[in-house]
Structure formats: structure tokens, C-alpha cells
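[1] okay, structure incoming, though there's no sequence with it:
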């Protein structure tokens, strides 16, 4: 019987990545629920390698080289739990035989257990050629069925899922040598695939195994695991969060008495002690497990244990790679740290485990490989330490809001929309227990700009305080010494001076003499957000704001500006901020008709 699937959804970002890739092949990954395939992306083989070098011929059969398997396995471990390899992709371009070569290797890919598909289903095959994606299913008997699919925003796919944030600690005691680390980590990974862990949820539910659940009926859906207050109501997360987050804790079970197949108690056997003489350097590494899983909202609690197991094993595989890499470079190993990254080019989380002591410069080659594997632009950072994302349940109460514009619509039909790229923090009046009401709006806009460069990984310099901004302007000779500690305003020019002095970032100043001229230069703003992606500080009269995007329909000439207002004085309440217009889309009448405006437009560095 030919393989079938009920529904196939492709992330819109896949089409964008396909269009940027000249030629290649690799693996598609995504989520499966009730015979529905949700394809999130793909992992390419090394683009510098020839397909024939990666697929070796043995008679009439094609098989995978060990290098290719290692490459795929290493990159798969960065995916959240619940996300698996579910098919292959081919981008043949001028190589007409590429698709046939890759599909001929599918039986070997199946035999190597690279794919993760339900028993009743087969792996997908996605072929991109001449701007079109062809989807089919191919099983190990080479039966093929063409499939219909929908291309949808990645946000619409992830609306069907919840995020499980798993944290805990695994202590690694090992001799300081590559051989010992490999042996110990292999043992840890093997243990993680048995039921040696308990997963504890804030809802007082314990998963002790696939069949052993305490505190809940295994047939209940996973949203039961959301933290609830004393009345039984779900605890509200930070307003505006893209996904609901279930917090889980990793616990080790008490060691049980082992028995042989004949039932003999092994605890009565004599232990064997191996004594090794010599100087031995031992490592004790308290690795903090910090993993993520995507689970469908209809998933039952009883089906959650193996997903969490996968998450733990991937964390350990990443840790193993991290320890060995650092050991080769420095002859020592520091505590590895798990970090989560969420690039707009992916739309979903990836997780890396990186050495605590090594800086970004030591990881440049690794980042280059990741950009190539996941088809990411090579002119902006994605995997620098500063790019890591704090998960919602780790955020402190009243911490700064990140991207408060998410979820807002310009309300213009068929508009060309361009908004800020990536993440920034909303800085406004009265934060940090500092009263700057009435004079600090440009300072706060500058802080928002600096936060963007920090969260994109371009700098690790701290967001400057008002005093630090003033001192900077005094140091470069722009202001007199008594400017420090004053309540004097600054404008776009001073903001550009500080950006260049503090961060080394060049800013373009665009001047307009009226709101009408501002609107006439919308094409320049669109181009800025598409190419630079940085927030814009704008000053005019006595006010300063931050522009986060523009939307324009050239046929109707309908125009909106996405404005972040630093004059807000209350707490970090996203509902208030959005509904009251402190962050929102504004029409041309937002600008004073006769005012003169200067726009400070930071130019991002081209780097990885």
C-alpha cells in the first residue's frame, strides 16, 4: 500500500531558505502528530562537498559515508525534543541526477535509523526546483506518492504546540582525558534512554516512566501540567508570550537493587575494585541540564516521557561534544552551559552547549558550520552567546519587555511591511528606579538601540545609564563637564555620537523638514528595515521616539509607522502598552506637520 499522510504543513521559512540555496541535499526536520507532518526546516550537508563524495557506491547500492552521518547526527542534537528528522530534501539546480542519487540512498538512510517516522508512515521527500517545491513520500520499497501541502507562517504551525522547559543537574565525575570523557558520556547517554529519571512538574505531577505517573491521569492533555494556583486556575504567564511554557524538573531516581535474568540479587555479589597507580587529574562537572521540547497541545501526559528522554539524551550528546572540543583546545574542560537561540530565519529554537570559559572568537568555526547546515545568512550573528534567549519561566517578575510589538497589525490591506529584525528591550521613563520623566526620552530610545545590538550578539557592552551617556558626550568634547548629572535633553546627533563611541556603530542621520517629507521617504525606511533591521531613534521638537517598522500600500498610499514610545511611565504590562498605544502602528498624523525631524539609523556590522 502506498504511504499516505492526512496533512502536510511547511513553514514559510523553508521556501525562503530554498530560494537562497544554489544546490545541495540534506534532511528535513519537523514535528508529527496524528499523521500530520509539520515541517520546520532542513539540515544541509556540507555545501563544499560533492554529493558523490558523501554517498558511496557499493555495487548497485548507495550508502552514506560516516562523515555525513556524523554531520547530520551532530546538528540533529541541537533540535528541541519532539522535533525529529522526518525526510530528505534535494535542491538539484543544474544537476539533474541529484534527486535520483539522493532518493536511491533512502533505503540506507532508513537502515541507519536517521528518520523518525511513525510505523505506518514513510519519510518525506522535498525537491526544490525552478521556484517550486515537490513533496512526496518514498518508502524502503521505493514506492512514491506525490503529496499536496500548505505553506503557512511558522507561527501558525507552533500555535498547535506548547514548550516544555526541562531543567536539572547531572554530575559528571571523570578522569581528565578524552578517552575517559567519551566512555563516561556514552554511559550517561545510554542511561538516559532507560527509565532512570523522574520528571517533576510544578502541577505536582511526577513522570517516573512511560507507565508510571503520579498526580495525574496519563490520558489527560499536557496543558494539565501548566502551573496552577491554589484555586486550580492556570497561572498566567507574561502577557504576549508566543508559546505557553510548561516547567519541568529533572530528578534522578533512587538506585534500585539490580537482579540478573535468573532473578539473583546482584547486591550480594562481591564488588570488583580496580586500582590504578599514578597521578590522575579528576574532573567533577555539575552540568545543568537546560533543554526544550515542543509538544502538541493534544499530546497526552502518558506519551510525554520518551519526548523528555530524547531531550536529556540530546543535552548529553551536546555536552560530550563540548567537553571534547574544549579539551582539544585547552587541555582542560570547564563547566558546559546550555544556551537557546531563536533566529527569525529559523522561527524555532535551537540549543547549543558551549564552554563557560571560551569566548565567541573561539567558536567562530562552529558558528560557520551551523550557519551552513541550517541555511542561515552569513552576514549577521545567530549563535553568539549574546544571542541566547531567556525562556519565559526564567524571566524575573517585571523584567524588561522584549519585542512588545509582536502581535500588532498595521491594519492596511496588501501593504508592504518591514519591521525591526530580531530582538530588543523596551526602555522607557522611570525604569531602574530612576526618575527621568520629562527629559529622558532620547536617553531611553538610545538604550533600546543598544539593547538591540546586545541581543543580536554584536556587543557585550552594558546598556549605558543616563550618567554614562552624559559622561560619554563630555569625554568626546560634545558637552561641558557640568552636563553630567543634569536633566538636559539630547537629540539624534548625540545618540549617534554615543553609538559610535560606546559600540563602534556607525549611524546614518536622515533629516526631514515636515511630516509630509517624512512620508515621502517611506521607501528609504522600508529599505533600512529590510537590509539593516535596526530600530531607529527619531527626535523632533521636544520629543523622541523609536521607529520599529513601516507598512505602506503604494496603490492606496496608505501608510503606518510602528512606534515605540519611551514616555511610558508605568510597569511592564504588555496589555496596557499595546492597548493604550505606547507601542503601536501610527498614521502620518502622528508626526507634527511643521516639525523638523532627525532620524538616527544605526548601520549593523557585517559579521558572523
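    Everything's here; your move. As the structure is a prediction and not an experimental result, all values here were calculated from the model.
[2] going forward, measure contacts and count neighbours with C-alpha atoms only.
    Noted.
[3] for the spatially most central residue of the chain, give its distance to residue 584.
    By Cα atoms, centre = their mean, the mean C-alpha position of the chain lies nearest to residue 342, the distance being 1.8 Å. To residue 584, residue 342 is 24 Å away according to Cα to Cα, to the nearest Å.
[4] same check, this time on residue 498
    Residue 498 is 27 Å from residue 584, where distance means Cα to Cα.
[5] compare the two and say which is more crowded by neighbours.
    Taking residue 498 and residue 584 together and counting by other Cα atoms under 10 Å, residue 498 has the greater number of neighbours (25 against 22).
[6] so is the more buried one in a helix, a strand, or just coil?
    Here residue 498 takes the helix state, with states given by DSSP: H, G, I helix; E, B strand; the rest coil.
[7] help me confirm that it comes into contact with residue 472.
    Yes: distance between residue 498 and residue 472: 6.6 Å, which falls inside the contact criterion (Cα atoms under 8 Å).
[8] for stretch 66-75, which outside residues touch it?
    Residues from elsewhere that reach stretch 66-75 (Cα atoms under 8 Å, 6 or more residues apart in numbering): 27, 43, 45, 54, 318, 370, 373.
[9] tell me the buried residues in it?
    Neighbour-count burial for stretch 66-75, counted by 16 or more other Cα atoms under 10 Å, picks out 68, 71, 72, 75.
[10] which element, helix or strand, includes the last one?
    What that stands for is residue 75. Under the assignment given by DSSP states H and E, the secondary-structure element containing residue 75 is helix 66-76.
[11] let me know the angle separating the longest helix along the chain from helix 66-76.
    Taking DSSP state H as the criterion, the chain has its longest helix at helix 305-330. Between helix 305-330 and helix 66-76, the angle comes out at 110 degrees (axes from the mean of the first three to the mean of the last three Cα atoms, to 10 degrees).
[12] and helix 305-330, which residues are buried?
    Judged by neighbour count using 16+ other Cα under 10 Å, the buried positions of helix 305-330 are 305-327.
[13] against which helices or strands is the helix or strand following that helix packed?
    Stepping forward along the backbone from helix 305-330, the first helix or strand reached (DSSP H and E) is strand 336-342. Taking 3 or more Cα pairs under 8 Å, 6 or more residues apart in numbering; DSSP states H and E as contact, the helices and strands that strand 336-342 lies on are strand 282-296, helix 305-330, strand 349-355.
[14] for residue 100, find the nearest of the ones you listed.
    Taking Cα to Cα, strand 349-355 is the member of these nearest to residue 100, at 30.9 Å.
[15] can you tell me what sits against that closest one?
    The contact list for strand 349-355 (Cα under 8 Å, 6+ apart) reads 78-80, 291-292, 315, 318-319, 322-323, 326, 333-343.
[16] any idea how far it is from the middle of the chain?
    Mean C-alpha position of strand 349-355 versus that of the full chain (Cα atoms, centre = their mean, to the nearest Å) differs by 10 Å.
[17] alongside the first one, take a look at this:
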């Protein structure tokens, strides 16, 4: 029976947008004669599979060339690395021809063309639960290549031997290893993985989709890893003896650290709980291998083919979910490395994943924010997603990426009547932070005022005052504190805003940052436009900083605090200045 092949829309888009011929591997899952291809990466010295979530494996290869042909011998040789199926997938693609993607399977050294389905992320992840595995494992060894490798092998052996237990936080559910005891406590092992979601209070995460401003939900289940402190008395494999110590006197550096495990796994919702323990063990081992390889890549240098270990810094785990990828990717960065020092690595990663090299996707600021990291008391993210659509029938161009909604009276501060431009500035600053362009936090009112005083734009008495600022001051602050340049558009009256459609469409298509606009005594944030070139009609997607209520998305969207406005929204008797922040190019 031929397998059913489903390929993510994101994979198809990346294949069709490739700039040069290449050969690489496909990443996906396989279950019940169904392949789901989630990702891909070009072959180079770095193997990315340890960065993919657990249960995502190499399921085939792909080739892109100028004429759509393929090297059969190379394909047959390359698919031997696939160990999750006897029928690996092979995708061939003609460069620059999105409609000429051909899918084949390789069976018994024979390559056969096969039909496939292109599926959305929503369709894919409706079948899966993401598990986020967290815990701590100590690592102690000498700082040498051999000692570090031996230490990791020992930790992996300990984890694989069944000496760890998994538990769902705030529940009585435990998963054990070993054949001589019940494998689960608190839940029937014959139940499905999806049933475990009911045992956890915080499982729903949001992935926002740009297309049609819709969103879908990811189910993310937190599971902790614990080390067993008692032994199974029925375990026959343990004849304990006194430890053997060898004393060697020499000068050496010691590595004494705690491996903070934080990794993801993709599990079929309908899978049995009984199978979960082994999957979590494999997930833990994958993370340990990722940690070891990251440690070696950052701190091992070679002189005359001899390996030397440099000073070892702590590694931090970052989970990324680039929209262009359509799946999680986990990377480890040393705390001692700056964003600039990691630039070359990010550029190589973008090329390996067939991503553009002008938009950051793997800076620390691009990390995925889990629900526990986004408390309900904080500013709302992207409140424009889900607003009632415009009926203007023109070209719609919207803000790209994420931002936070800053408005009056947040953080118990009474800025009603004077702080609207400050709040719009904070929204703009949050966009640059969440896109990873800057490292610093969103500036406070006092930091904004002090910045304007420091550059000589305002007198010292401006600090802690309630004086207004406008688009010019917003430009000064963004440039001084964030290093961002801005373009200023002047409009003589609110009525003339109708003439700015082409320029605003161009800004959102090519820059994608939110716009601050000031006029009269009011300031607003523009998140997008709908410009009808044939009729000249225009609609503006406005985020209003004058809102004084709580973070209630229903009220904000339905009461017009975030929504589409006609040109009549602007005061015909007032002039306006728009501050259009420009976007740095590079990863």
C-alpha cells in the first residue's frame, strides 16, 4: 500500500523561492502509513536534526536544480540516512518554477512518482500536541575534549537506563520506566495523549497567522523530568560495589554546571500514554546531544589538528517559531556571545533553511513566547488580528510581525490627556524588540524624557513633567535609544491623508513597522492601509492609545479602539506628521 504524503505549505513555499540549486534533507513524522513533511534544510557541515522537536526525523531528501532533473545515484545513496521508514520521500524542484514540484518515494532502490497533499499548519497541528520538557541534570568533568564527551555519554546512559521520572506540573500524573512496575500513576496508560491535556491548566498557546489575519492554537503540555532517588528492589541488574577511584595529580580546569533541559517534542494526539515514556527519553537524549554539539562548536578550537577547550560559558536555550518555517527550532547560545558575534552563524542558518537573509528570525528577541511568559496582565500582542475586515476592495498592506499595545493608564499611571504619543512610541519600540532588531526593553516615560533632555531637545525641567511630545520627538528617541532611523511625512490637513495611500502601502510592504502619527493634540498608531487605486478610497487600520480600560481584546476590537477608519477619522483643520520607522536589513 502506497503511503499518504502530506507536505506543509511552508515547505512548498521555501522550495519555490529558492535562489540557487541545492540538495538537502526533509524533516517530518511518519505514522500509520502517513508522512507529514514539516521542514527541510540544505546539506552542509551542520546537522540540524537535534534542533528539531522530538519525534521529527529525517524522512527523505530534496533536490533543486535549473531544469528539474535529478541525480538518481545521489538520491539513492542519500536516502540511506533515513531510518524511520523503508520508503523515504524524494522531492525534486525546478529552480524558479513553483508549479514544478514533483514528489517521489524510494522503495527497494526504485524511485516512483507519487501524489501528495499540501496542508496548512492549522491542519497539521490539529493532529499533534507539543510537549515542553523541562528539568535539570548536573554535569561535572574536567575541561577537556575527552572528558566532556565521556561525561555526556554517562548522562545519556543514566537517562536511558530508566533512572528518570516524568511528571505533569500541578498534577499527580507520573510516568515511570522499567518493566517490573506500573508505567504510569495518576492516569490510565491506555488513555490517549490528548487526555493528559485535561490534567494541565495552561496548555493553549497561540500562533498568529498573517494570512487573512486569522489565528490557530497550538496545544502545549508542560512535563518535568525528575531523577529517581530510590531504586526498584526487583531490579536484578544491580550488584552494587564500592566505587573505584583513580587519583591523578595534575593542573586542570573543572566544568561544574547544571544542564537546564528545555526541549520540545511533537506527539500525535491520539497516541497512547503508555508509549510516552520512551518518547520523552528520546527527547531528552536529543537535547543532550544538541547541548554537547553546541558546546563543542562554540568552545573547541583546533591548532595543528589538536583540539583545545576555551573558557566555557553557560548555554541558554531558545525556541524559535519563524512563520516562514512553520515549525519550532531550538538553538543554544552562550551567554558570553553578543548578537553581533552570532551574526555569521545566523546567516548560515538562514541559508541552510532557505530563508531570506534580510529579516532576523533567530536573534534572542525572536524567541517564541510561551503563555507562561506572556501573563494576562501585560500589554496585548497584535490586537488587530481578528478585527472586522475592511470593505474598501483595495490593496491591503499591514504591519508585519508582533508588537505590544500601549495605551493610557497602563501600569497604574495616569497619563490620560497627555501621554498618547509616548504610548505610540512604546508600541513602535516594542515592535523592534519583538522582531529582534534591538536588545533593550521598551523605554519608560522617564527614559524618553531624559533622552530628549540629553540630546538638547528639551530643558532639564522636562523630566517628570506632563508635557506632550510629537512625531519629531518620537523620531529623536527611536534614533538615539534604538539606533532606528525614521522617515517623516508631512500632511497639511486631515483631508489630505487620502493622498498618502501609495506611500503607506509601500511602507508596510517593504518596511512593515507600525507608524506613529501626530496631529493637533492627538497621536495614533497606524497598523495598515487598504488603498483602492481605481477609486482613490482609503482605509486606515488604527490602534488608538487613548484607550483607558484593561487588556480586554473584545472591548478593544468591538468598541473601535483598534479597527479600520475612513479618511473622515482625521481632523480636516489639523496638519499631521507621520513618523515612519525604517527597518535595518540583515539577520
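    Done, it's in. Quick caveat, the model's predicted, so the values are computed rather than measured.
[18] work out the TM-score between the chains.
    Comparing the chains after superposition, counting by TM-score structural alignment, normalised by the length of the second structure, produces a TM-score of 0.87; 567 aligned residues with a Cα RMSD of 3.0 Å.
[19] before we move on, back to that, out of the contacts of stretch 66-75 of the first structure, who's nearest residue 567 of the first structure?
    Looking at the contacts of stretch 66-75 of the first structure and their distance to residue 567 of the first structure, the nearest is residue 370, at 40.5 Å (Cα to Cα).
[20] how close does the closest residue to the closest one other than its chain neighbours get to residue 225 of the first structure?
    For residue 370 of the first structure, the nearest residue in space outside its immediate sequence neighbours is residue 75; the separation is 7.6 Å by Cα to Cα, 6 or more residues apart in numbering. Using Cα to Cα, one obtains 30 Å as the distance from residue 75 of the first structure to residue 225 of the first structure.
[21] from the contacts of stretch 66-75 of the first structure, which is closest to residue 105 of the first structure?
    residue 54 (10.7 Å).
[22] alignment lookup: the closest one to the second structure.
    Correspondence of residue 54 of the first structure to the second structure, assessed by TM-score structural alignment: none assigned.
[23] and residue 54 of the first structure, how many neighbours?
    By other Cα under 10 Å, neighbour count at residue 54 of the first structure equals 18.
[24] swap in the one 10 residues further on?
    The burial metric for residue 64 of the first structure, expressed as a neighbour count using other Cα under 10 Å, is 17.
[25] wait, it touches residue 52, no?
    No: in terms of Cα under 8 Å, residue 64 of the first structure does not count as a neighbour of residue 52; the distance is 10.1 Å.
[26] common neighbours of the two, please.
    When contacts are counted by Cα under 8 Å, 6+ apart, residue 64 of the first structure and residue 52 are jointly contacted by no residue.
[27] now do the contacts for the residue nearest to the centre of the first structure.
    348, 349, 350, 382, 388, 389.
[28] which of those residues are also in contact in the second structure?
    Counting by both residues aligned by TM-score structural alignment, their matches' Cα atoms under 8 Å, the second structure reproduces these contacts from these: 348, 349, 350, 388, 389.
[29] in these, find the pair that's most separated.
    The span of these, defined through Cα to Cα, is set by 348 and 388 at 12.8 Å.
[30] of those two, which one has the most company?
    A count of neighbours by other Cα under 10 Å puts residue 388 above the other of residue 348 of the first structure and residue 388, at 21 against 17.
[31] what's the match for the more buried one in the second structure?
    Residue correspondence to the second structure (TM-score structural alignment): residue 388 of the first structure is matched to residue 367.
[32] apart from its neighbours in sequence, what residue is nearest its match?
    Nearest in space to residue 367 of the second structure, with sequence neighbours left out and distances taken as Cα to Cα, 6+ apart, is residue 320 at 4.8 Å.
[33] so what corresponds to that neighbour in the first structure?
    Using TM-score structural alignment as the criterion, the counterpart of residue 320 of the second structure in the first structure is residue 341.
[34] show the contacting residues for that match.
    349, 350, 351, 352, 382, 383, 387, 388, 389.
[35] number of residues surrounding the first one?
    So the one you mean is residue 349 of the first structure. Residue 349 of the first structure is surrounded by 18 other residues when neighbours are defined as other Cα under 10 Å.
[36] show me what counts as buried in stretch 429-443 of the second structure.
    Along stretch 429-443 of the second structure, the positions that meet the burial threshold by neighbour count (16+ other Cα under 10 Å) are 429, 430, 431, 432, 433, 434, 435, 436, 437, 438, 442, 443.
[37] quick one: contacts for the fifth one?
    Just to be clear, that refers to residue 433 of the second structure. For residue 433 of the second structure, counting by Cα under 8 Å, 6+ apart, the contacting residues are 365, 439, 440, 441, 442.
[38] what lines up with the third one in the first structure?
    Read it as residue 440 of the second structure. The alignment partner of residue 440 of the second structure in the first structure, by TM-score structural alignment, is residue 461.
[39] how far away is that match from residue 506 of the first structure?
    From residue 461 of the first structure over to residue 506 of the first structure the distance is 16 Å, taken as Cα to Cα.
[40] what does residue 40 of the first structure give?
    Using Cα to Cα, residue 40 of the first structure is found at 36 Å from residue 506 of the first structure.
[41] out of those two, which sits in the more crowded spot?
    Looking at residue 40 of the first structure and residue 506 with other Cα under 10 Å, you find the greater number of neighbours at residue 40, namely 23 against 18.
[42] and the more buried one? What does it align with in the second structure?
    In the second structure, the position corresponding to residue 40 of the first structure is occupied by residue 38, as judged by TM-score structural alignment.
[43] over to residue 450 of the first structure?
    Matched across to the second structure, residue 450 of the first structure falls on residue 429, judged by TM-score structural alignment.
[44] and for residue 480 of the first structure?
    When the second structure is aligned by TM-score structural alignment, residue 480 of the first structure is paired with residue 459.
[45] which SS class is residue 369 of the first structure?
    Three-state secondary structure (criterion: three-state DSSP) places residue 369 of the first structure in helix.
[46] tell me how many other residues crowd the residue opposite it in the second structure once aligned.
    Using TM-score structural alignment, the partner of residue 369 of the first structure in the second structure is residue 348. Burial measure for residue 348 of the second structure: 14 neighbouring residues, criterion other Cα under 10 Å.
[47] what of residue 373 of the first structure?
    20.
[48] ok, residue 269 of the first structure next?
    For residue 269 of the first structure, the neighbour count with other Cα under 10 Å is 8.
[49] one more: the one 5 residues further on?
    Here the count is done by other Cα under 10 Å, and residue 274 of the first structure has 6 residues near it.
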